[in-house]
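Q: what's the 3D shape of this:
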Amino acid sequence: MDDVECATSSHAPPSLGDSTLELALEQVRAAILRHCIKFSESFTRDGRLLDWCIDLRELLYRPVFSALIGRLLWDRIRQLDPDFIGGMTLSAEPVTLGILHAALAEGRDVNGFSVRRKPKAYGRRRQVEGMQPARHSRVVIVDDLFDGGQTVADVMSALQPFNAAVIGAAAVVDFCNPAFGSRVHHTVARSSLFTLADLGLQAAPAPPAQPLFVFGPLNQGDYTAPHSTPFMDEAGIVAASDTGYVVALDSLGNERWRIRIREHVKGVRTALLHCEDSILFCGYDGFFYCVDRHTGALRWATCLGAFIGASPVIDMTRGVAFVAVNHGNRRSDVAAIDLAHGAVIWTTPAAAESYARPALCEPDHVIVAANDGVVRSLSRADGSVRWEVKLPAQVKGWINVDGPTCFAGCFDGCLHALDAMTGKTLWRRKLANWLLVHPATVRGQVFVSSTQHVCSLSQADGSITWMAPADGRVTGVGIDPEGRSCVCASDRGSIYCLDVSSGRRRWEYHAQGAFRVTPAMSGTRCALPGYDGALYAFSLSGPADSSGGGGAGPDR
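A: Presented below is the predicted three-dimensional model:
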């Protein structure tokens, strides 16, 4: 049971004095995020699938919240001194009843009504049901949501035969659609408990940032789309190109060294990792590479298969890397590699190709996934299977393990939380029509994207704690080492720095090309490559002077 349910589990809602009004609003806001935000489950009248919707009926038919919402809305409209309250069936009815009970508790004599879309074809053949508004009575129209205002306008039209005076309109959530004002007369007082911005579904303006430096072109050739997350520390950045080279920059963006991999046309599509004084990465040529962090000198290169599209994970204690390797013909295996010499320690075959980054699970497991939806826990010592579960669709993003829980994004559109020791499903949360994500975790939260939002979910049960809008799909979220800021980027060219605790935008930047990688993070900076061929570096603290150096690097 979460805090929202515990806080409102008594038979009567708390009184709404000045000291508790803000608390009550926060209880309802949290409950809306928990119960009412639905992803890829709603359709338009012409059959198009919506990215998201708000279904407040999931909350309004819970008695405690219906009563609490009624008391909050009554607090907003009581000064209008209404005689009648009502709206369009079906959505307005629980709102109406909640407000009527709140008014009755104060001894106010207020009546309610409900409006049909069309007059009933039999019985009393009414369009306005319930109490019929008296002539010149004061009416407030209510609804669960305000969008374009057409529903309110339809209710006003149905009330015209009664000569009632519509003095106000109130809803739980107002989309603040400009069309509302063109359909509903400005003399009608309009109020709501929340706007989309209050719920994190619409962004507040954020300061524009400037890069510390832009290095490029990182990729030159027919195919310039980067897939590789750079490595970053306070000394600089090591980044990879899909056109086959790896480049190291200092903290000002000046090039220090550059190397090519064997099959440079296929490039590098995995994250770059750091172990002691080495940089490790996998090429799409099927080789696993180890180079010197300071000079780029090749230490070893081991051919593991036909191609490697999944980033490796490193066990620092054992000095071993675990890599998903593809062999063609939709076959793959997981290989354990000795980091000292690049030797293969063991391999475990899989029945499908793999593009999912593995994750370590303490004390001695590694969890892997593949395109057939199979998630497996392997022994780090010999690759033997500890447990295996099959999810409904492909798993192509990064696997993340935090304590006892394994998180995997699936092409069924759900983030799946599994017991890391048994594989048992703990919960799953629908976030999109399909999901290719790199979940990140900190402080009991898991950060993952939907189609047009970044969401912070409770690791315990998958409930939403905050949402932050994005202008497109976000693949991964980078979190700074102190767990205060997270950075993400969309496939429409936007970069956002968000507050980890609230999702509020600290700054944003808009580039020319798409971003489809997880940002690299250091103590004070972040960096990521874009589809425009450039590598961008930013200060996490906010807008910065862009004159810090760096520039074009020749493809040599």
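Q: From here on, just use CA atoms for contacts and neighbour counts.
A: OK.
Q: before we move on, what SS does D285 have?
A: coil (DSSP: H, G, I helix; E, B strand; the rest coil).
Q: Skip the chain neighbours and tell me the closest residue to it.
A: Of all residues not flanking D285 in the chain, F307 sits nearest, at 5.1 Å (CA to CA, 6 or more residues apart in numbering).
Q: who are the neighbours in contact with the one you found?
A: 283-287, 325-327 (CA atoms under 8 Å, 6 or more residues apart in numbering).
Q: structure for this one too, so we can compare:
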Amino acid sequence: MTPSKREKELFKRIEQDALMRTNLKADEPIILRATQTGKLLNWLFDIRALVTKSDDLNLLAEVFWDKMEKQWPFQVGGLEVGAIPLVAAIVMKGREKNYNVNSFMVRKSRKKAGLCKQIEGTLTSEPVVVVDDLINSGHSMRRVVAAVEQEGQKVDTIFTYLDFERESAHEYMTAEGIKYRSVYKLSDFGLTYGSDQKERFFPDENTLKVEWVYEPPMPNYVFSVPHSGPAQDDDKIYYGADNGYFYAVDKRTGQKVWEFQTGESIKGIFSSPVLTEKGVIFGAYDGSVYHLDRNDGTVIWEAAVAEYVGSSPCLAPELNLVFIGLEHNIFNNRGALVALNLETGEKEWEQFTQEYMHSTPAYCAEERLVTVGCNDGKVLLLDAKSGRKYWEFIMEGPLKAAPTFDMKRRQIIAPAFDKNCYGIDIDSGEENFRFSAGHVFYNTALVVEDKLYVGSCDKNFYIYDLAKNKLLKTMPTTGRILSHPRYINNSVWFGANDGGVRQIDFEGNYLGGVLLPERPVTPVIYDEKINRYYVVTMGNFLVCMEPIPVEA
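A: Down below sits the predicted model:
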């Protein structure tokens, strides 16, 4: 089809004002870098340079209506920030044509205060057209699609001004039955997508689908930290929420079986529960550790042990003990690791620390050792029965998550807030190795054979060779990683704040997953009997997922 006069004019303006090329020989060198690798790029498109100019923005809106007017009626939306001026201009241009266009905007992350909306505006029953300046891998579009589907709507058409002609994006839209319109292709500008434009690791396709979501009342989106992770028995999922309630949910139907309200506190429950023979144990920010009956939620025992309990419990059944970190308001003794009697909740021993202990302890049954981190930057190794301290290892920042025992090499793995992941010798308390990330680690490492898997708030997932003390792979995502990795079905599962739940093999190759509209902030768990996966997201939503059947 022959381009219209307006399309030719827009092409000219994009080529002149939005297509940037690296030029190191210019009087004022133009340097374009990839955000993830820091490598020089040969070119990039800055179409947002056009949307800040009234004439160019008006032309963009006119070209949209030239292409889309025959599809009217529809509603228009997009992802912040780039789509905001485009959607506004399209709506106003529609008004000039006597079309009353409904519009909406999708936030990259849900608003943490006020109405806590993910979508600004109200979706109607009209077909949904999603607009953006360009489409590359399609990651941004998938986030919009997920948010729209959470509201019970489907995206009808995706409209962009520039198509990078990536197979993954087109395969996704075809699989989802989404129509696609673009004004220009990358090849129209004499360009092709090269390897130097490195993308972040993202779910290529959904291999899971959401079966149901349990949404407790009073969601809170303020605390972007690991939440209370789910635990399961044959019938129910158990987890706590930052509204102060603890829930038991039917794992097949998603219906609440019972709930338990803890005492008044600001943060509620961030402690991940563990199951006992007949009960479930967790801590809460009201300062108590609770042991509840799994059948009906009645209290077996309650131990009021501190001002706050953000740590998760760790069981030593053969010692009849449960370990958990505490937060006190005692000068110079603000934290502690406590051992409670598993049957009564009575205190057996307590090891104080200078600062709060938010870290979750880890227990080694074969040698009856317990290790834990602290906000003062120390990792402790203690005798599990007596609480006697063997040694302490000092890092340059807090350990907030749980350390991990690597008994094959007799070391403890400690990913810390000083941006380092440490290997600490069990016998001497000396450092064996460390490797660094670009931001803090708020993640518990997974050790499988000779490999270590851990995520960071720098949005990267790391694979480290413990036998050779060598970093094997850095896998970039588009969100901070607060979901602790788990070993499921001979593979590694984890979530990230971009909404992606990912399954990878031991070498780091993508096997499957799903893109959720909310951020997964707990480990993924799996029920082999009914072939379902579960994770908790920001807002305390418990999400049940099951595999999408593979067509023969």
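Q: How close are the two chains, by TM-score?
A: Once superposed, the chains reach a TM-score of 0.60 (TM-score structural alignment, normalised by the length of the second structure), with 369 aligned residues with a CA RMSD of 3.4 Å.
Q: quick revisit: would you mind finding the match for the residue nearest to D285 of the first structure in the second structure?
A: Counting by TM-score structural alignment, F307 of the first structure lines up with Y308 in the second structure.
Q: Residues contacting the host helix or strand of L472 of the second structure, please?
A: Using DSSP states H and E, L472 of the second structure sits in strand 470-476. Residues from elsewhere that reach strand 470-476 of the second structure (CA under 8 Å, 6+ apart): 36, 200-201, 435, 459-465, 508.
Q: Would you indicate which residues of that strand are buried?
A: Within strand 470-476 of the second structure, the residues that count as buried by 16 or more other CA atoms under 10 Å are 471, 474, 476.
Q: And stretch 249-256 of the first structure, by the same measure?
A: 249-255.
Q: need the residues you listed in a markdown table with secondary structure, can you?
A: Output for these, formatted as a markdown table (three-state DSSP):
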| residue | secondary structure |
| --- | --- |
| L249 | strand |
| D250 | strand |
| S251 | coil |
| L252 | coil |
| G253 | coil |
| N254 | coil |
| E255 | strand |
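Q: export those residues to CSV and tack on distance to A240 of the first structure?
A: Below are those laid out as CSV (distance: CA to CA, whole Å):
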residue, distance to A240 of the first structure
L249, 11
D250, 15
S251, 17
L252, 18
G253, 14
N254, 15
E255, 13
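Q: Give me the nearest residue to L382 of the second structure, chain neighbours excluded.
A: Of all residues not flanking L382 of the second structure in the chain, K389 sits nearest, at 4.3 Å (CA to CA, 6+ apart).
Q: which ones are touching that neighbour?
A: So K389 of the second structure contacts 380-383 (CA under 8 Å, 6+ apart).
Q: cool, and H101 of the first structure?
A: Contacts of H101 of the first structure by CA under 8 Å, 6+ apart are 67, 70.
Q: what's the matching range in the second structure for the stretch of helix or strand it belongs to?
A: H101 of the first structure is part of helix 92-105 when elements are defined by DSSP H and E. On the basis of TM-score structural alignment, helix 92-105 of the first structure is assigned to no residues in the second structure.
Q: V289 of the second structure touches V305, doesn't it?
A: Yes: using CA atoms under 8 Å, V289 of the second structure is in contact with V305, at 7.2 Å.
Q: quick one: which of the two has more around it?
A: Neighbours were counted for V289 of the second structure and for V305 using other CA atoms under 10 Å; V289 has more, 29 against 20.
Q: show me the contacts for A241 of the second structure.
A: 227-228, 247, 268-270, 540.
Q: Just the closest of these to L79 of the second structure, please.
A: Distance to L79 of the second structure across the contacts of A241 of the second structure (CA to CA) is lowest for N540, with 23.6 Å.
Q: and the gap between the nearest residue to that closest one once chain neighbours are set aside and V222 of the second structure?
A: Once flanking residues are discounted, N540 of the second structure sits nearest to A241: 5.6 Å by CA to CA, 6+ apart. Between A241 of the second structure and V222 of the second structure the computed distance is 13 Å (CA to CA, to the nearest Å).
Q: The residue nearest to L382 of the second structure -> the first structure?
A: Correspondence of K389 of the second structure to the first structure, assessed by TM-score structural alignment: V385.
Q: In terms of helices and strands, where is the counterpart of K396 of the first structure in the second structure?
A: Alignment of K396 of the first structure against the second structure is given by TM-score structural alignment, with K400 as its counterpart. Under DSSP H and E, no helix or strand contains K400 of the second structure.
Q: Show me the helices in the stretch 1-150 of the first structure, by range?
A: 3-7, 18-35, 57-60, 63-77, 92-105, 150-159 (DSSP state H, counting those that start in this stretch).
Q: corresponding residues in the second structure for the longest one?
A: In this case it means helix 18-35 of the first structure. Going by TM-score structural alignment: helix 18-35 of the first structure matches no residues.
Q: still on that earlier bit, quick one: closest of the helices of the stretch 1-150 of the first structure to L218 of the first structure.
A: That would be helix 18-35 among the helices of the stretch 1-150 of the first structure, by CA to CA, at 40.3 Å.
Q: what stretch of the first structure lies opposite stretch 494-501 of the second structure in the alignment?
A: Stretch 494-501 of the second structure maps onto residues 488-495 of the first structure, going by TM-score structural alignment.
Q: Give me the distance between that stretch and the centre of its chain.
A: How far stretch 488-495 of the first structure lies from its chain's middle: 13 Å, per CA atoms, centre = their mean, to the nearest Å.
Q: Check the separation of the first and last residues in it.
A: 6 Å.
Q: nearest to A335 of the first structure, of the contacts of F307 of the first structure?
A: Closest to A335 of the first structure, out of all of the contacts of F307 of the first structure and judged by CA to CA, is V325, at 7.1 Å.
Q: Mind telling me what the closest one corresponds to in the second structure?
A: Per TM-score structural alignment, V325 of the first structure is aligned with L326.
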